[in-house]
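Undergrad: Provided below for reference: sequence and predicted model.
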Amino acid sequence: MRPRDLDEFVGQEHLVGEKGPLSRGVARGHLASLLLWGPPGTGKTSLARLLAAAVGAEFATLSAVMSGVAEVRATIAEAQERLTLNGQRTVLLIDEIHRFNKAQQDALLPHVEDGTITLVGATTENPYFEVNSALLSRLRVWRLEPLADEDVAAIVRRALADQERGLAGELGPKGGVELSAEAFDHLVSISGGDARTALNVLEGAAALAEAADRRDGDGRVSPSLTDVEEAAQQRILAYDRAGDGHYDTVSAFIKSLRGNDPDAAVYWLAAMIAAGEDPRFIARRLIISASEDVGNADPRALQVATAAAFALDWIGLPEAQYSLAQAATYIATAPKSDRSGAAYFAAAGDVEAMGSLSVPLHLRTAGDRRMKHHGIGVGYRNPHEFEGADVDQQYLPDELAERHYYRPTDQGYESTISERMARRAAAREAAREAGRTPRNAIPGPEIKRSDVIRKREESRKRLAETQKKDAAG
């Protein structure tokens, strides 16, 4: 049921409609190397074939899964011969081009540049991640969208009515297949915008109905809703663990958690589990969201998320779906704050910009009491020895002494944190004004270099005297 020309091509109006860039280009006889990026069943291969025909080029195709450099070179050699002998261009479609490694992709470069081939790459993956930049810079990337339901419906109707290539005339005494409105609508809805899936399910449902001799009054094979459901086996999810569908679904899940929508969160959770997503991946995303999106607005969210991950390790699926759903709905309904993460990245920015700054002397560890002579560890005040277990002293490096990274919100428990911080700040300010505790650490004693040398010499003399006594004894 492949379309025979661009007029029969269904969908992708933004590319091949009356004002689409591809249709306008081939109308002028122009077709540059390009990359068709889109989900399965959206017409990438058919479109490449039609574009080649529209400009009068020979069409060649290779599968990146089945072909290697040798096959690519052989196809290019044929294209060179064709161009030399009769001046005919060759459009080379490489399906699943993302499967080619860097060396295989690089082998295409000179032939794309010199015009030996017009390359059309087809991929379901994000080309900006999967196709090397040297080749990608020579291709125009066009995005194909999943087919709308009305587009899939048009393709199914054509398959039912086409006497030459479709099911009409193949089955039944009078030929053809007749779908009830209910079965037709269900077939379209489960296709997920994938025409290939819709046609495969239609063919399977027709075979089941024919085997059971289910026919309408005119003798046409009449698949039931049950036949369509059985042919589909289960609801088809537009989800590929290694492809864009994976990242799109995960993105929807995360944004639903962040956006306070428990219904959407649990739906995308169910979609991922039904599609075979690794549940440990889901658990990790829940833990990340608990800290990234909820944070101190509800510290229990992290406990719930980690408990769900623990439950998953202990009991596995399917029972752990309850724990994952509990964590998802808890996080989605919890108060939100991203201030912990914002504080971290602000601090990380200072670290990157300013490098490693010195630790204030009073915060350093004085492992040896002699280090205190250098001011190390001198002046530190233990907060537990002060009222409210708090004392005003500097903890940041001198260059950042006045910096504030963590600024809590008024959401959930973080409002309590905000109030506590405000009370401490007010108490410290009052103490400073009253002169009870200086803001900075008490400076260490001034040490002269001569004093250090004198003490070192005295230590050496004592050691020498001890050694003499030991030798005499």
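TA: Thanks, I have the structure now.

Undergrad: From now on I want contacts and neighbour counts done on CA atoms only, so please keep to that.
TA: Noted.

Undergrad: what about Val177, neighbour count?
TA: 27 (other CA atoms under 10 Å).

Undergrad: and Gly29, what does it touch?
TA: 54-55 (CA atoms under 8 Å, 6 or more residues apart in numbering).

Undergrad: Just confirm it is within a helix.
TA: No - looking at Gly29 with DSSP: H, G, I helix; E, B strand; the rest coil, it is coil, so not inside a helix.

Undergrad: Return the distance of it relative to Ala57.
TA: 10 Å (CA to CA, to the nearest Å).

Undergrad: which helix in this structure runs the most residues?
TA: Ranked by number of residues, the top helix in the chain under DSSP state H is helix 449-472.

Undergrad: dropping in the other structure now:
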Amino acid sequence: MAGPLLWYDYAVSIAPLAERLRPTTLDDVVGQEHLTGPGKPLRRMLETQRLSSFILWGPPGSGKTTLARLMAQGVGRAMVALSAVNAGLKDIKEVVAQAQEQGGLVLFLDEIHRFNKAQQDALLPHVESGLLTLIGATTENPSFEVNPALRSRARVYVLEPLGQEAIQRLLERALHHPQGLPAQAEPEALHLIAQAAMGDARRALSALELAASLGEGQVSVAAAREALGRGTLGFDKGGEHFYDLISALHKSVRGNHVDAALYYLARMLEGGADPLYLARRLARMAVEDVGLADPNALRLAMAAKEAYDFLGSPEGELALAELVVYLALAPKSNSVYVAWHKAQEAAREHPTAPIPLHLRNAPTTLMQQMGYGRGYAYYHDDPEGSFAQRYLPEALEGLELYQATGEGWEERVRERLKTLRARFALGGKTSR
């Protein structure tokens, strides 16, 4: 009985493994090289000792809190940490008062998306004046969750899930670090944990620590499986990584193989994948791969998401299965996907091409005098004139982005598209 008791005493008497192994320099950070590498934004801030406000957007366990601490320490600035989950206007006022006493400080605001508009607005004048240097952290898209005024005063940096190789390095470091685990681990167990962590360093280290406790200092495959629990076991069957499974699901839907698509969906759900994450990916498949070959695909994707929200698990999973069957059997077209990429390329190549005057808005007398809106042919009053006028900027005249396929609904519109383009080419006149 002494062995387990000693291990238990060791495990509960110190900080969690993830906290003990938190990097102390930017060079110790694993992953996020696009931000921390030579010449990259966070590295440049430390080298120039000029820390500006920014927001870190990334999944759990990707290093947001670690980077915030390192940046504040690296420039020798005092930092106050708040969580928007339980902080409010009173806490902001207290931080502002402290900053005024100290001549400024760094505010790390975790879960910044949880602050409402009034709370975010309360930060604005102090961030703008430089009294507070804001470092926000969020798992949600700042474009939707952070006020535009606050976003304009803080750069947004995207953190990516850690790759399996990076997670593996972290786990091996934990076994050799002075503050790490006094444990031995089977290579297969580390591989399993790295796969199941799905890019979350904290999750991986917590699983390793629990597995070492369960195995009394020996991290075996069995101990790792027990530590990970049902929520991740499915992602190791056959050795595929989480993202390999979602890729297989996507490609099976795209390839019209309904049985494979159902299998991969079931495997991910059994493995503990977030059903709403799967719903989002399936909606992407509806617009990217089914597209306008069957416009109902996107409607059904949204309905399946709503059904899952309403029913929850396990009943709601049937709605996702129904969606997968529909998408896999539906006709396929990526015409909009292709056209959209062409449109983006055209916009980048011609970002300032003048809009034809007759298409411009003319809300003032001056604009009307300058010819804005003049000569515009309203289709319902003048169809022929509408086809005769130019819609694209002159530099892009003749550009064709969308090409309808012969699949499903698009087969019905292909001839109409051909007729419409012919009328534009003829200046509105129909051939007899």
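TA: That came in fine, so what should we check first? On a predicted model such as this, the values are computed, not experimentally measured, just so you know.

Undergrad: Counting by contacts, list what the longest helix of structure 1 packs against.
TA: Using 3 or more CA pairs under 8 Å, 6 or more residues apart in numbering; DSSP states H and E, no helix or strand is in contact with helix 449-472 of structure 1.

Undergrad: Would you state the strands of structure 2 in chain order?
TA: 54-57, 79-83, 105-110, 132-138, 155-158, 184-185, 218-219 (DSSP state E).

Undergrad: of these, which approaches Leu311 of structure 2 most closely?
TA: Between Leu311 of structure 2 and those, the tightest spacing by CA to CA is seen for strand 132-138, at 27.7 Å.

Undergrad: what does Phe22 of structure 2 align to in structure 1?
TA: Heads up, residue 22 of structure 2 is Arg, not Phe. Alignment note (TM-score structural alignment): Arg22 of structure 2 maps to Arg2 of structure 1.

Undergrad: Counting neighbours, what do you get for the closest residue to its match other than its chain neighbours?
TA: Leaving aside its chain neighbours, Arg2 of structure 1 sits nearest to Ser46 (6.4 Å; criterion: CA to CA, 6 or more residues apart in numbering). Using other CA under 10 Å, the number of residues around Ser46 of structure 1 comes to 17.

Undergrad: Kindly state which residue of structure 2 is aligned to Ser46 of structure 1.
TA: Using TM-score structural alignment, Ser46 of structure 1 pairs with Thr66 in structure 2.

Undergrad: What distance do you get for that match to Ser129 of structure 2?
TA: On the measure of CA to CA, Thr66 of structure 2 and Ser129 of structure 2 end up 26 Å apart.

Undergrad: ditto for Leu420 of structure 2
TA: 56 Å.

Undergrad: Tell me where the stretch 301-450 of structure 1 has helices.
TA: Ranges of helices in the stretch 301-450 of structure 1, per DSSP state H, counting those that start in this stretch, are 320-333, 339-354, 413-434, 449-472.

Undergrad: Let's have these in JSON lines, adding mean neighbour count and distance to Leu139 of structure 1.
TA: Output for these, formatted as JSON lines (neighbours: other CA atoms under 10 Å; distance: least, CA to CA, whole Å):
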{"stretch": "helix 320-333", "mean neighbour count": "22", "distance to Leu139 of structure 1": "41"}
{"stretch": "helix 339-354", "mean neighbour count": "14", "distance to Leu139 of structure 1": "37"}
{"stretch": "helix 413-434", "mean neighbour count": "15", "distance to Leu139 of structure 1": "50"}
{"stretch": "helix 449-472", "mean neighbour count": "10", "distance to Leu139 of structure 1": "70"}
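
Undergrad: one step back: out of the strands of structure 2, which is closest to Ala248 of structure 2?
TA: strand 155-158 (25.7 Å).

Undergrad: Just tell me the aligned range of the closest one in structure 1.
TA: Against structure 1, strand 155-158 of structure 2 falls on residues 140-143 (TM-score structural alignment).

Undergrad: What residues of that stretch count as buried?
TA: Neighbour counts over stretch 140-143 of structure 1 (16 or more other CA atoms under 10 Å) mark 141-143 as buried.

Undergrad: can you list those in TSV and add distance to Pro318 of structure 1?
TA: As requested, those are arranged in TSV below (distance: CA to CA, whole Å):
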residue	distance to Pro318 of structure 1
Val141	41
Trp142	40
Arg143	37
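
Undergrad: The match of Ser46 of structure 1 and Glu19 touch, don't they?
TA: No - here Thr66 of structure 2 does not reach Glu19: they are 9.5 Å apart, not a contact under CA atoms under 8 Å.
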